[in-house]
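[1] I would like the atomic coordinates for the input below:
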Amino acid sequence: MNKKQSLLNNLFSLLKGERIKLFVGLILAIICSALSFVPYLAIYKIIYEYSQSGFNFSFIIYWAIISIASVILKSLLLSIASLCTHLSAFNTMHKLRIKVIRYMSKLNLGFFNDNSQGEIKTALFDDIGRLENFIGHNLIELAQSFVVPIILFVILLIIQPIMAICILIPAVLGIFIPMKIMKGYPELTTEFANTISSVNTSVNEMVSGMQVLKMYHLSAKHFKKYTNSLSLYTTCLKKMAHKSCAPIAVTVVILDSAILFTLPVGGFLYINEMLSLGNYLLFILLSMCFFSAFFNLINIRMGIMELKSGLTHVQKILNLEPISEGTIVLPKKESYSVSFDNVSFSYSDTSVLKDVNLNIPAGSFTAFVGASGAGKTTAAQLIGRYFDVNQGEIKINDVNIKDLTTNSLMDTTAFVFQDIFIMDDTIFENIAMGSNADSSKVIEAAKGAMIHDFIMSLPKGYKTRLGDSEGIKLSGGQKQRIAIARAILKDSPIVIFDEATSFSDIENEHKIQLALANLLKGKTTIMIAHRLHTIVNADNIVVFNEGKIAQQGTHDDLVNSNGIYSTMWNAYIHSSEKEAV
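    Below is the predicted model:
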């Protein structure tokens, strides 16, 4: 897709493979629109026949049967047309969602830090979901609103040009005037799309914090981000309703009063013998039904505006630069060193790391410590290319990580975070994580993570489901050991932890430490540490302060140096003693 063009302009390129179904649906919709005039034609025939020859029962039955048949056929064809367009719509939505998801997989992992679950959910489901209304409904209505009326207008123009032009006047007034007074609605659709994203984000946060809200007897109205986003959402809806009322009202009034144009003009032409009685009657009937197809044009236009504003969010994702990929592939089984060479990094205008130089030998255990916001987590994330450095290089075994293929970098590094991701699936699949590992390897990894005995204590063992819908609930320490089992199974030479024991009780912490001992044999290990007693045996402790490396060395050396680490250690020991008391 050309990024310089909007998704709306490229809609038919997205419909590739669905165009036949869509074309069939539109043709059937046009036939349905033509069939909707048959009952009016029947009324015209019956009245005209009565005015010429009097009451004819068989003639009435004949046209009544035709009318009923046309209504039945119209309903059948409209159902098939709707089926075709909806199949096309849902398939297109599916393809676009897959396209966006695959594209997101090519972005820096930091994209998922910068964009909340609510924002991503809005783009993937709400914004793309608008395609269903446009393709499934609006395109049919557009076809019905233009094709048949245009053909019918040409026929009327041949019968009586003056009356044809007269019948066209309400269409012009009833369509173009309302569209003209809809100024400002496109901006509202953009605002509406933004408010939906804000509501989804705040709802996700509120649900995540529901336990805390309940603990303090707080209701949803006390969650300010939710109430504020909901208020903006309802305010925007009211503004959209207010903005659309006048155009829709003008359309309804003008088109419904179309007979006021044709009745006097037709009467004048009839009196002056410029229009036959039959054709006069025909124009009167058509003025009552000719404009029915136009009623949806305002709604269609508003729907297109909403679709365009929604897909703008999707386009923003597709306009992001994907992560650059090199060509070098590192053998997975080797042990690797990691080095930072004059690395600097900023979030927007906020500097996070400044001229960081660091060598992490292969097979060593290195700890990153520092105050919140010091840059330690960002430094670790840069190794996995969550973001790309603004200056300098990060190397694995003297190879710039930008020169590695994405798959090679992912195979070389394994991350274990504080916030453990658990799939709504079996324990087996949560450890295997989509790999082709057989059951023996998964069990071996679980044993290494000290979680096998717990799994076997469950009635269904490794087939036990986890997750929020119907699975069992795990403690923080059990989730962390599941994550360690994943890392053991992945067997990457570089392992990066974000304090794997931070949410564990004493028993789980002991088991996690044993699991780590199994995982880290021969690995290059980097741990972002909060509990300082977990890193006293580290080969090197790197102290970050305001984006720079303030100190580095062994625990004993740093404690005796009377620097930042010594202050942190003394504060940590004092805090631990108070907790013990």
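[2] drop to CA atoms for contacts and neighbour counts, all remaining ones
    OK.
[3] ok, so what distance separates the residue most central in space within the chain from Ile101?
    Centroid-nearest residue in the chain, with CA atoms, centre = their mean: Leu124, separated by 2.1 Å. Using CA to CA, to the nearest Å, Leu124 is found at 8 Å from Ile101.
[4] what do you get for Ser244?
    Going from Ser244 to Ile101 by CA to CA gives 35 Å.
[5] look at the two and report which has more neighbours.
    Comparing Ser244 with Ile101 by other CA atoms under 10 Å, the one with more neighbours is Ser244, at 19 against 15.
[6] contact partners for the more buried one?
    Residues near Ser244 by CA atoms under 8 Å, 6 or more residues apart in numbering: 182, 185.
[7] next: Ser309.
    Contact analysis of Ser309 by CA under 8 Å, 6+ apart lists 186, 189-190, 193.
[8] here is a second sequence; please produce its structure as well for comparison:
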Amino acid sequence: MIRMLLRVLGHEYAQPVRRAVALMTATALVEGLSYALLVPVLRALFGSTPEDAWPWLVAFGAAVAVYAVLRYVSDRSGFLAGTTLLRGTYHRLGDHLARLPIGWYDSGRLGEVSVLASRGVLQAMSVIAHLLAPFISACVTPLTIVAVMLAFNWQMGLAALAAVPIVAAIQMRTGRSMAATDTERHERDHEATGRVIEYLQAQPVLRAGGRTAERFRVLDDSLQEVQRASRRTALSALPGVVGLALAVQTMFTVVLALGAYLALGGDIGAAEILAILVLAARCADPLLSLSDIGGKLRGARYELARLEAVLRTEPLPEPAEPIQPVRHDLEFESVAFRQGDRTVIDNASLSVPEGQRLAVVGPSGAGKSTLLQLIARFYDVNAGAVRVGGVDVRAVNTEALMAQIAIVFQDVYLFDGTIEENVRLGRPDADEAEVRAAATAARLDEVIERLPGGWAANVGEGGALLSGGERQRVSIARALLKNAPIVLLDEVTSALDPVNEAAVHEGIERLMAGRTVVMVAHRMRTVQRADHVVFLDGGRIVEKGTHDELLRRGGRYADFWNAGRCGVITLPTDEDGNAVEPSKVDGSVLS
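    Next up, the predicted model:
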């Protein structure tokens, strides 16, 4: 367990852990040795001169005081080591998660990491703070007492020592028999947690479809599986608990019977027998606690194994000698990218000159968003190369690459904080004037003016207190504040109402001005303003050229364009081609 803990955290934490273990072991030894003083105390009390017990009582009191001090120091050392390990674990886990490929974060893994980062890490780190001391005490203190018994009477000491391999065998057998049921229970817990989250998130859909009762049965089935798995775990632990109790009680009975036999034969005095029986009884409590401690240690070991599996996941490699791009043009050279058995991008080659705009068009599932993610190096390509300024993105330091890129996603995530805090994520060191200018350019100032808290208004977890259009304006303001030379846009207006779309489109136009832009778009008027267009289907570039060229060819893009124009409401534009809000159009009919 300790080796796994240090393997997970790194050997720089070995010293505080070893110091805590050493103190806990010394404490357990002193506790066991202090009980040895009971023998002379009882011998004197039951002898002809009871007053001779006073020196031994003083020694016993001093030993108990030393034990109390050591117990305080060892417990404090354990807690300090536990908090140090906890802090180190969170830092290491957070740094590692930040370097893992985005593709690693599938829907199932998000819940798993969430549980691991909260309950799992706390349970794993509780080993040092809460479990190690009682476990060492349950092992070392009885062995010390047995050694004391051997010193006073070898026959009774050997009788007690015979229980040691039996107790060890029972613990090992219990651990092996419970391994499968523990794994099953953890899997059922994980599945039930996912079902609960799914049930809560799906409430609007379930209620609209009148399927709440049916969905509850699915959740109920999952919870019943947890109950059955927990019952199986308890039943598998029962033989070990009963066996341990029987072994301890048998040991005490044997020692009692042997002591009576030796006393009747005159080989040992009554005081010595009484003292040794007290010692044997004192062995029982820590040994019986091994069942409970063992179960908690197995749970902590399971969480440690999960944590180790995450930390062993290979992140994207960083270049040994990073190169800093000096230009901002983009190039795909024979790029292929696969996810599992599926080819998402297949032999794609294209280029975007510095300061120009590329629109990526195609049906759903064609690989458009993946194209943007490859530029930002959310994944590494399987073949070919993605270049920024003529430099392969794999040769650019991650921080340097992300400093060159501003990304606006279709689904905007805002952190639970104020609007200003979320905008400042683009550039935390920006002054107030720059933040306000970015907000005005994104037309976020209109949102801020009508919110009760203004800039200090809380957006809620994920931005839940703002509408979709308002979240997009925050995202655009964040990108404007970052002022990166390359902009990646992923369907930023596809789900917005006309008014918000007009505002967001205006902010996007300001964001794109003078920058290298790659945008995924379904809105055809957005595509019209691009310098280059590629039509992607099945991960392959089917057509590429300007908007007018592709229309004249009458190919897939032309069909897509014509289909997109049918029945689509478009907003009027001014002389510069910018969208005009309906409220500013006098007597206009949207077409």
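[9] before we move on, back to that, counterpart of the residue nearest to the centre of structure 1 in structure 2?
    The alignment partner of Leu124 of structure 1 in structure 2, by TM-score structural alignment, is Ala117.
[10] now Ala14 of structure 2: which helix or strand?
    helix 14-36 (DSSP states H and E).
[11] which non-adjacent residue is nearest Ser229 of structure 1?
    Using CA to CA, 6 or more residues apart in numbering and skipping residues adjacent in sequence, the residue nearest Ser229 of structure 1 is Val199, 5.3 Å away.
[12] swap in Thr212 of structure 2?
    Using CA to CA, 6+ apart, the closest residue to Thr212 of structure 2 is Leu206 (5.2 Å).
[13] what's the neighbour count on the one you found?
    Other residues lying near Leu206 of structure 2 total 17 when counted by other CA under 10 Å.
[14] same thing with Arg553 of structure 2?
    11.
[15] which residue in structure 1 aligns with it?
    For Arg553 of structure 2, the aligned position in structure 1 is occupied by Ser561, per TM-score structural alignment.
[16] ok but that match is inside a helix, no?
    No. Under the criterion used here (DSSP: H, G, I helix; E, B strand; the rest coil), Ser561 of structure 1 is coil, not part of a helix.
[17] could you measure from it over to Phe454 of structure 1?
    Ser561 of structure 1 is 44 Å from Phe454 of structure 1, by CA to CA.
[18] same thing with Tyr270 of structure 1?
    According to CA to CA, Tyr270 of structure 1 and Phe454 of structure 1 sit 94 Å apart.
[19] same thing with Asp557 of structure 1?
    In terms of CA to CA, Asp557 of structure 1 sits 40 Å off from Phe454 of structure 1.
[20] do Val250 of structure 1 as well
    70 Å.
[21] ok, Lys308 of structure 1 next?
    According to CA to CA, Lys308 of structure 1 stands 52 Å off from Phe454 of structure 1.
[22] with Thr464 of structure 1 instead?
    Thr464 of structure 1 is 11 Å from Phe454 of structure 1, by CA to CA.
[23] of these two, which one has the most company?
    Comparing Thr464 of structure 1 with Phe454 by other CA under 10 Å, the one with more neighbours is Thr464, at 17 against 12.
[24] quick check, the residue nearest to Ser229 of structure 1 in a helix?
    Yes. According to three-state DSSP, Val199 of structure 1 belongs to a helix.
[25] gap between stretch 210-220 of structure 1 and the chain center?
    Taking CA atoms, centre = their mean, to the nearest Å, the mean C-alpha location of stretch 210-220 of structure 1 is offset from the chain mean by 28 Å.
[26] pull out the buried positions in it.
    Buried residues in stretch 210-220 of structure 1, counted by 16 or more other CA atoms under 10 Å: Leu213.
[27] ok, residues contacting it?
    Counting by CA under 8 Å, 6+ apart, 206, 226-227 sit against stretch 210-220 of structure 1.
[28] would you list the buried entries among those residues?
    206, 226-227.
[29] what segments of the stretch 351-500 of structure 2 are strands?
    Remark: strands assigned in the stretch 351-500 of structure 2 by DSSP state E, counting those that start in this stretch are 357-361, 383-388, 391-392, 405-408, 486-490.
[30] with structure 1 superposed, average distance for the last one?
    Read it as strand 486-490 of structure 2. Aligned to structure 1 and superposed, strand 486-490 of structure 2 gives a mean residue distance of 1.0 Å (mean CA distance after the TM-score superposition for structure 1).
[31] now the longest one
    Strand 383-388 of structure 2 differs from its equivalent in structure 1 by a mean of 0.8 Å after superposition (mean CA distance after the TM-score superposition for structure 1).
[32] next one: the fourth one
    Following superposition, strand 405-408 of structure 2 is found to deviate from structure 1 by 1.2 Å on average (mean CA distance after the TM-score superposition for structure 1).
[33] what of the first one?
    Its matched residues in structure 1 lie on average 1.6 Å from strand 357-361 of structure 2 after superposition (mean CA distance after the TM-score superposition for structure 1).
[34] counterpart of the residue nearest to Thr212 of structure 2 in structure 1?
    By TM-score structural alignment, Leu206 of structure 2 lines up with Leu213 in structure 1.
[35] that match is in what secondary structure piece?
    Assigned by DSSP H and E, Leu213 of structure 1 falls in helix 210-215.
[36] Asp285 of structure 2 now?
    Using DSSP H and E, the element containing Asp285 of structure 2 is helix 270-288.
[37] who's in contact with Gly363 of structure 1?
    Contacts for Gly363 of structure 1 (CA under 8 Å, 6+ apart) come out as 335-337, 522-525.
[38] redo that, cut-off 6 Å
    522-524 (CA atoms under 6 Å, 6 or more residues apart in numbering).
[39] same question for Asn560 of structure 1.
    By CA under 6 Å, 6+ apart, Asn560 of structure 1 lies in contact with nothing.
[40] separation between it and Gly553 of structure 1?
    11 Å.
[41] cool, and Ser276 of structure 1?
    For Ser276 of structure 1, the distance to Gly553 of structure 1 - CA to CA - is 105 Å.
[42] and Leu263 of structure 1, by the same measure?
    97 Å.
[43] cool, and Ser344 of structure 1?
    Ser344 of structure 1 is 22 Å from Gly553 of structure 1, by CA to CA.
[44] between the two, which has more neighbouring residues?
    Legend: neighbour count by other CA under 10 Å for Ser344 of structure 1 and Gly553, higher for Ser344 (22 against 17).
[45] surely the more buried one meets Asn357?
    No. The pair Ser344 of structure 1 / Asn357 is not scored as a contact, 9.6 Å apart, by CA atoms under 6 Å.
[46] could you find the closest non-adjacent residue to Ser364 of structure 1?
    For Ser364 of structure 1, the closest residue by CA to CA, 6+ apart turns out to be Thr524, at 5.1 Å.
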